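**Student:** predicted coordinates and the sequence they were generated for:
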Amino acid sequence: MGKAPSKVVPKPLMEEWRKVWGHKNKYLQFLKDYQPYNKEVKQLRVLIHGPTGAGKSSFINTVDSALQGRVTGRALVDSIGVESFTIKHRTFKFNKGGPGTFYPFVFTDLMGLEKGTHGGVCVEDIKLAMKGHIKDGYNIVPCTKLSEDNQNYNKDPTLKDQVHVLVCVIAATTENILSDESMNKMRDVRLAASLMEIPQVAILTKIDEAFPEVKTDIKNVYKSKNLKQMVDDLSVKLGFPQNCIFPVKNYHSEIETNDEIDTLLLSAMKMTITFGEDYVNSL
């Protein structure tokens, strides 16, 4: 008897659909040269939000690492990720070399979104943060909106207090199992930002854990058929244009920086800052 024909296993790779490799220094130089044109804005404010365990704080650390050229860990991270490890409304500056010298953009970190009504940041607090009503250092009360008579409520926010770019962080390992409730919360935040005309991007983390072909070689990120399908799905579910969705790998076990990890991160940062710059110049 002849051999049974072997099954043809579809290749997980496709033609590269986004070109980023070889441009790390260009992206980094863009960020080093950037200065807001609008004189009312000394620093672009980027608000980070998303489900608990998505890697928001790790993303902030990875941005810091790519900018500093060394692995950093200022934003505290919890490897268990069952409930949000971030409890404060906290703003992070990024050192630009010398003492007291910082990049002209900051990241604001928030408690994560959680399923149900007993944990996680209140969606209304995210909306208040976007408008600049929450003072830095506020200890967020899960599922409770900050009241106007609270000492941490900023009654008269200026343009510098307001958010100029909204970043939604989602883990590629959980995208397919996110509850409708979580999706609805993220969609609610996105619609509120749209009403304020705040630009928005999505960061897709943990791509190496979700896609073996990317874990084997991170340069496969924009060749992976499965990852491209996930980007397409997220675009449909949450409404982000595909060119506003950026797959990245956060620093996790590494103790030295890596050019490929930095390139993905810095390419996302370049677009994020560009969108924010366009926004503040349209006000």
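**Tutor:** Arrived safely, thanks for sending.

**Student:** alpha carbons only for contacts and neighbour counts from here, please
**Tutor:** OK.

**Student:** how many residues are close by the closest residue to residue 139 other than its chain neighbours?
**Tutor:** Using CA to CA, 6 or more residues apart in numbering and skipping residues adjacent in sequence, the residue nearest residue 139 is residue 88, 4.5 Å away. Residue 88 is flanked by 16 other residues according to other CA atoms under 10 Å.

**Student:** here comes the other one, which I'd like you to weigh against the first:
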Amino acid sequence: MLKLHLQYIKFVLTPFYRNQADLQYVKNFQLQNDQVRHVRVLLYGPVGAGKSSFINSVSNVLRRRITCPALTNATNEEEGSFTKKYETHNIKKDAGQFYPFVFNDLMGLEEGSGRGVRVEDIKLAMMGHVKEGYKFNPASPLSTSDPGYNPSPSPEDRVHVLVCVYSGNTTEINSSVLQKMKAIREAASDLGIPQLALLTKFDEACPETEKDLKNVYKSKLVKRKMGDLSSKLGIPLNFILPVKNYSEETQLNDDVDTLILSALRMMIDLGEDFIDSKL
């Protein structure tokens, strides 16, 4: 009986202790490069994949309460992208201070031409040429004469980590969206920008993980979804991370936090490596 009791305590407390270690790592994180104050993480992906929700989820975990720095929409994805502008999101740390990493949110990718964010604009964003608040125009890419164009980006304006956000509840990647994702990935590779992918909403498609999030790495469906994304985009499996965003929850959850913190640590580490080697 005592042995079973100890195993139960270990099962319950292990995520807590791991999360505390990851939280402390993130809180202590500091860049050593004087040219750059923060790691810039750019999120891209199809409409409704959970880009804005991931930013909110990171804020929730770090601020230890439900927050909403990035506005989200709960209506049908057919209405198009809710995010219209290029926005930088800082995460509050202590009074008057922010964490040394930021997230850039942008319009989602959509099927066909003239809809959603244009691949050309994402390429410009990666190089730091898109100004804060620029309103994306699906019909026309940002031009050098546009007020939203930044002609002289600093090392801090550039993107240091590119993250593809993809819904695990999607049956198949649309061919035109997939081609756009491949073009974005290729452009990032040419710039030497490190890349990873987040698989969101897998719990909506997998009853096993919806019942218990700890089953995520045991789920055959999740493994298949990750494998499909890897084979189609070319991102190695160990750089594809399953993440459960906060969506219905009104209180923090240790298992949700574990996945979010794991992804966040990889992002800031990859960003720091890029800054140290390229800037």
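**Tutor:** Here it is on my side, so go on. All values reported here derive from a predicted model rather than from experimental measurement.

**Student:** now which residue in the second structure aligns to residue 123 of the first structure?
**Tutor:** By TM-score structural alignment, residue 123 of the first structure lines up with residue 119 in the second structure.

**Student:** quick one on the thing from earlier: what does the residue nearest to residue 139 of the first structure align to in the second structure?
**Tutor:** Alignment note (TM-score structural alignment): residue 88 of the first structure maps to residue 85 of the second structure.

**Student:** its match and residue 206 of the second structure, how far apart?
**Tutor:** Going from residue 85 of the second structure to residue 206 of the second structure by CA to CA, to the nearest Å gives 33 Å.

**Student:** also residue 110 of the second structure?
**Tutor:** Separation of residue 110 of the second structure from residue 206 of the second structure (CA to CA): 25 Å.

**Student:** neighbour count winner among these two?
**Tutor:** residue 110 (24 against 18).

**Student:** the more buried one matches what in the first structure?
**Tutor:** Aligned counterpart of residue 110 of the second structure in the first structure: residue 114 (TM-score structural alignment).

**Student:** just give the nearest non-adjacent residue to the counterpart of residue 29 of the second structure in the first structure, would you?
**Tutor:** Counting by TM-score structural alignment, residue 29 of the second structure lines up with residue 34 in the first structure. Distances taken as CA to CA, 6+ apart put residue 104 closest to residue 34 of the first structure, at 7.3 Å, once the chain neighbours are dropped.

**Student:** what's the neighbour count on that neighbour?
**Tutor:** Residue 104 of the first structure: 21 surrounding residues under other CA under 10 Å.

**Student:** what's the helix or strand for the counterpart of it in the second structure?
**Tutor:** With TM-score structural alignment defining the correspondence, residue 104 of the first structure maps onto residue 100 in the second structure. Using DSSP states H and E, residue 100 of the second structure sits in strand 98-105.

**Student:** which residues in the stretch 51-200 of the second structure form strands?
**Tutor:** 87-92, 98-105, 161-167, 195-200 (DSSP state E, counting those that start in this stretch).

**Student:** can you lay out those as a markdown table showing distance to residue 189 of the second structure?
**Tutor:** Output for the strands of the stretch 51-200 of the second structure, formatted as a markdown table (distance: least, CA to CA, whole Å):
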| stretch | distance to residue 189 of the second structure |
| --- | --- |
| strand 87-92 | 22 |
| strand 98-105 | 19 |
| strand 161-167 | 10 |
| strand 195-200 | 8 |
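
**Student:** between those strands, which one is closest to residue 256 of the second structure.
**Tutor:** strand 195-200 (11.5 Å; CA to CA).

**Student:** average offset between the closest one and the first structure?
**Tutor:** In the superposition against the first structure, strand 195-200 of the second structure averages 0.6 Å from its aligned positions (mean CA distance after the TM-score superposition for the first structure).

**Student:** that strand aligns to what range in the first structure?
**Tutor:** Aligning strand 195-200 of the second structure against the first structure (TM-score structural alignment) gives residues 200-205.

**Student:** follow-up on the earlier one: ok, now which ones touch the match of residue 104 of the first structure?
**Tutor:** 29, 30, 31, 37, 38, 39 (CA atoms under 8 Å, 6 or more residues apart in numbering).

**Student:** still contacting in the first structure, which of these?
**Tutor:** Retained contacts for the contacts of residue 100 of the second structure in the first structure, judged by both residues aligned by TM-score structural alignment, their matches' CA atoms under 8 Å, are 29, 30, 31, 37, 38, 39.

**Student:** in three-state terms, label the second one for me.
**Tutor:** Meaning residue 30 of the second structure. Here residue 30 of the second structure is recorded as coil under DSSP: H, G, I helix; E, B strand; the rest coil.

**Student:** contacting residues for it?
**Tutor:** Contacts for residue 30 of the second structure (CA under 8 Å, 6+ apart) come out as residue 100.

**Student:** cheers, nothing more for now.
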